[in-house]
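Engineer: fold the stuff below for me.
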Amino acid sequence: MGREAFWGYVFITPILIGFAVFMFYPLIASLYLSLTESDGINPSSFIGLENYTTLMADEEFLNSLKVTLIYVAGTVPLGAILALLVAVLLNQKIRFVNAYRTAFFIPVITSMVAVATVWKWLYNTDYGLINGMLAKMGLYEPPWLASEEWALLSIIIMSIWKGLGFNMVIYLAGLQNISVSLYEAAKIDGANGFQRLFHITIPLLRHTTLFVVIMSIINSFQVFDQVYIMTNGGPADSTSVIVFYIYQNAFLFFKQGYASAMAYILFIIIFIITFIQMKITNRKDVV
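Structural biologist: Below is the predicted model:
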């Protein structure tokens, strides 16, 4: 081993130690914990796959899985489409474009706790700004967070707004790599704006879109903060997502082995969806 390689390993050792202590060990420990009956206080007892088989008959877990899937289906496609449209608009040569980009990105770096609290006030049915404006226009005032039909939709809207800036920046980076000559050639051939968007921009942003979608799915499956702050899983478990149900079992019901099993089920779901997406994209590349 050369001198440069030796010092390279020396410099990355703290990172490897941090990964082992804070990532690898908890990963293995939680896997073992999922095979036990543990409350985090008394000694755990090994029960094998019993936690996993119990999950399959747990109606609350199945409901949280359904709610999470609805949340993912609501946030990921719409969030990606809106981010792409905003990125295309802000990729033009317009005045104050940097100010507009900054305005869209500010929510990304703002604490989710602060954002969720503000939106909870905005959604308030009695003195919230949104319903106040709707009332002045004579429009319907939805019972946002107080209704089973509207609560999850309310969180979806807020989450899309919160993450729009991040996806926008990713798309902007992708747009910068598209040669201007392609658009100029399309203009000469008589292609309008929509044709250039659908035949040049979107196809050439395929890999960027894959990254945005995968990251959005991972983040959406792990949604917790806004649910905990805005609805606490209610009303009537209509916003009880998987991570919130894991939190309840681990820290409120003291079923940490059961919660660990749910966490691994969540990991498997995310892994399978990501794997399928990457396989589909690779096939399109071959074609």
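Engineer: rest of the way, CA atoms for contacts and neighbours
Structural biologist: OK.
Engineer: doesn't residue 149 make contact with residue 235?
Structural biologist: No: using CA atoms under 8 Å, residue 235 is not in contact with residue 149; the gap is 9.4 Å.
Engineer: residue boundaries of the strands in the protein?
Structural biologist: With DSSP state E, the ranges of strands along the chain come out as 36-37, 45-46.
Engineer: contacts for the first one, please.
Structural biologist: By CA atoms under 8 Å, 6 or more residues apart in numbering, the list of residues contacting strand 36-37 from outside reads 44-48, 51, 255-258.
Engineer: any quick PyMOL command for the buried ones out of these?
Structural biologist: Filtering the contacts of strand 36-37 down to the buried ones (16 or more other CA atoms under 10 Å) takes a single PyMOL command:
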select buried, resi 51+255+256+257+258
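Engineer: quick one: stretch 248-263 to chain centroid distance?
Structural biologist: Taking the mean of its C-alpha atoms, stretch 248-263 sits 22 Å from the chain's own mean (CA atoms, centre = their mean, to the nearest Å).
Engineer: give the buried residues for that stretch.
Structural biologist: 248-250, 254-263.
Engineer: mind checking which of the contacts of strand 36-37 are in helices?
Structural biologist: The helices, defined by DSSP state H, take in 51, 256-258 from the contacts of strand 36-37.
Engineer: okay if I get these as TSV plus distance to residue 2?
Structural biologist: Shown next, in TSV, are the ones in helices among the contacts of strand 36-37 (distance: CA to CA, whole Å):
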residue	distance to residue 2
51	50
256	47
257	46
258	49
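Engineer: want to put them side by side, so please do this one too:
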Amino acid sequence: MTPAATAVTAKVAAHRAARRARWLPHLTGWGFVLPATLVIVGLSVFPAVWALLLSLQDGDLLTGGSYVGLRNYADLMGDAELAAATGHTLLYTVLFVPGSVALGLLLALALNLRIRLIGFYRTCFFVPYVVSAAATGILANFVFDPDFGIVNAALKAVGLPPMGFLQDPDQAMLTLVVISVWGGVGMPAVVYLAALQDIPRELVEAARVDGGSGRHVLRHVVLPQLRPATVFLVIWQTITALQLFDLVYTTTKGQPLDSTTTVVFYLYRQAFQLFHSGYGTAIAYVLFLVTLAVSGAVLWRSAR
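Structural biologist: The predicted structure follows:
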């Protein structure tokens, strides 16, 4: 072998060795995460495909039904009960999302102050979020009980008439919004608090040196820096609102007079109480597409 050929062979071998050294960490990492990834993807893809096939049938969860194609999806258009549940869900979403995000921002601004026992206060506001919705619903049943609840006892003590709350068709959904905001405001507060602490202190101090008051600094410096967190929270809280179920299940069961029946609770009733699993799955897929469209619209609007 000539010296030139030997040099070429050595160069090729060195290149292959460098490529192996570059890919080895990636292969090692995938070797660790691939089994878990396959399990997670399998547990996600299989139910999704099975549910899609189920939505094209008219059977229940126990026996196989006949293939009906898109009839379940067509039936959604004329379902008056589903339309009412959709209206209840939209009302809840319109009230819960802005309320929780705005209140979370106010709490974050307060929790970002340097005061004594600030860690204790932060924990107190976040604890309701980590409590399960089932426990929150059970507690709410006692607090808002028309006869023995704490809230009506307080109203009576100040001379105000008692309220129906969860047993009044005109007040039940608003009461659920209040309970949800109380239990879910910890998430926006923590996200906003982290975003506030990530704002460069020099930026705020420069705005104050230039003569900006606290109100102007908040509006023109702080809030623009919080825009990514706001987009994330609006999407997150919207998805949470559209999927409201557990709080309804543990408090009102969709009552009184179906005034708190949401889309997901109506889906549950169709699939697991009336055993119309194909129809219920069709509702689930439409809800998924709506959630995806809303999230995409918020991201597109934020990008602009």
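Engineer: related to what we said a few turns ago, mind picking the two most distant members of the buried residues of stretch 248-263 of structure 1?
Structural biologist: 254 and 263 (14.8 Å; CA to CA).
Engineer: can you name the residues that contact the aligned residue in structure 1 for residue 174 of structure 2?
Structural biologist: Using TM-score structural alignment, the partner of residue 174 of structure 2 in structure 1 is residue 153. For residue 153 of structure 1, the contact set (CA under 8 Å, 6+ apart) is empty.
Engineer: same check on residue 234 of structure 2?
Structural biologist: Applying CA under 8 Å, 6+ apart, the residues near residue 234 of structure 2 are 97-98, 101, 298.
Engineer: residue ranges of the helices in the stretch 101-250 of structure 1, please?
Structural biologist: 112-123, 129-136, 148-176, 180-188, 193-196, 202-204, 206-221, 225-230, 242-247 (DSSP state H, counting those that start in this stretch).
Engineer: for these, which one sits closest to residue 23 of structure 1?
Structural biologist: Judging the helices of the stretch 101-250 of structure 1 by CA to CA, what sits closest to residue 23 of structure 1 is helix 206-221, at 17.1 Å.
Engineer: which residue in structure 1 aligns with residue 264 of structure 2?
Structural biologist: Per TM-score structural alignment, residue 264 of structure 2 is aligned with residue 243.
Engineer: got the contact list for that match?
Structural biologist: Here residue 243 of structure 1 is in contact with 221-224, 263 (CA under 8 Å, 6+ apart).
Engineer: those into JSON lines, with extra columns for distance to residue 190 of structure 1?
Structural biologist: Listed next are the contacts of residue 243 of structure 1 as JSON lines, based on distance: CA to CA, whole Å:
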{"residue": "221", "distance to residue 190 of structure 1": "43"}
{"residue": "222", "distance to residue 190 of structure 1": "45"}
{"residue": "223", "distance to residue 190 of structure 1": "45"}
{"residue": "224", "distance to residue 190 of structure 1": "48"}
{"residue": "263", "distance to residue 190 of structure 1": "53"}
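Engineer: out of those residues, which is nearest to residue 145 of structure 1?
Structural biologist: Nearest to residue 145 of structure 1 among the contacts of residue 243 of structure 1, with distances taken as CA to CA, is residue 224, at 15.6 Å.
Engineer: which one in structure 1 is aligned with residue 298 of structure 2?
Structural biologist: Match for residue 298 of structure 2 (TM-score structural alignment): residue 277.
Engineer: quick one: that match from residue 152 of structure 1, how far?
Structural biologist: 26 Å (CA to CA, to the nearest Å).
Engineer: same thing with residue 253 of structure 1?
Structural biologist: Taking CA to CA, one finds residue 253 of structure 1 at 24 Å from residue 152 of structure 1.
Engineer: what do you get for residue 61 of structure 1?
Structural biologist: 17 Å.
Engineer: which of the two has more neighbours?
Structural biologist: residue 152 (26 against 19; other CA atoms under 10 Å).
Engineer: in space, what's closest to that one - neighbours in sequence excluded?
Structural biologist: residue 239 (5.5 Å; CA to CA, 6 or more residues apart in numbering).
Engineer: one more: residue 190 of structure 2?
Structural biologist: Nearest to residue 190 of structure 2 is residue 108, by CA to CA, 6+ apart, at 6.9 Å.
Engineer: ok, whatever residue of structure 1 lines up with the one you found - contacts?
Structural biologist: In structure 1, the residue matched to residue 108 of structure 2 (TM-score structural alignment) is residue 87. If you count contacts by CA under 8 Å, 6+ apart, residue 87 of structure 1 has them with 168-169, 171-172.
Engineer: most neighbours out of those residues, which is it?
Structural biologist: residue 168 (26 neighbours).
Engineer: so what corresponds to that one in structure 2?
Structural biologist: Checking TM-score structural alignment: residue 168 of structure 1 goes with residue 189.
Engineer: same check, this time on residue 195 of structure 1
Structural biologist: That one, residue 195 of structure 1, aligns with residue 216 by TM-score structural alignment.
Engineer: how far away is the spatially most central residue of structure 2 from residue 184 of structure 2?
Structural biologist: Residue closest to the average C-alpha location in structure 2 (CA atoms, centre = their mean): residue 240, at 3.2 Å. Distance from residue 240 of structure 2 to residue 184 of structure 2, counting by CA to CA: 10 Å.
Engineer: returning to that earlier point: let me have the strands of structure 1 in CSV, extended by distance to residue 186 of structure 1.
Structural biologist: Compiled in CSV, the strands of structure 1 are given as follows (distance: least, CA to CA, whole Å):
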stretch, distance to residue 186 of structure 1
strand 36-37, 62
strand 45-46, 65
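Engineer: list the ones among the contacts of residue 234 of structure 2 that structure 1 also has?
Structural biologist: With both residues aligned by TM-score structural alignment, their matches' CA atoms under 8 Å, the contacts of the contacts of residue 234 of structure 2 that structure 1 also has are 97-98, 101.
Engineer: for residue 178 of structure 2, state which of the residues you listed is nearest.
Structural biologist: Distance to residue 178 of structure 2 across those (CA to CA) is lowest for residue 97, with 11.5 Å.
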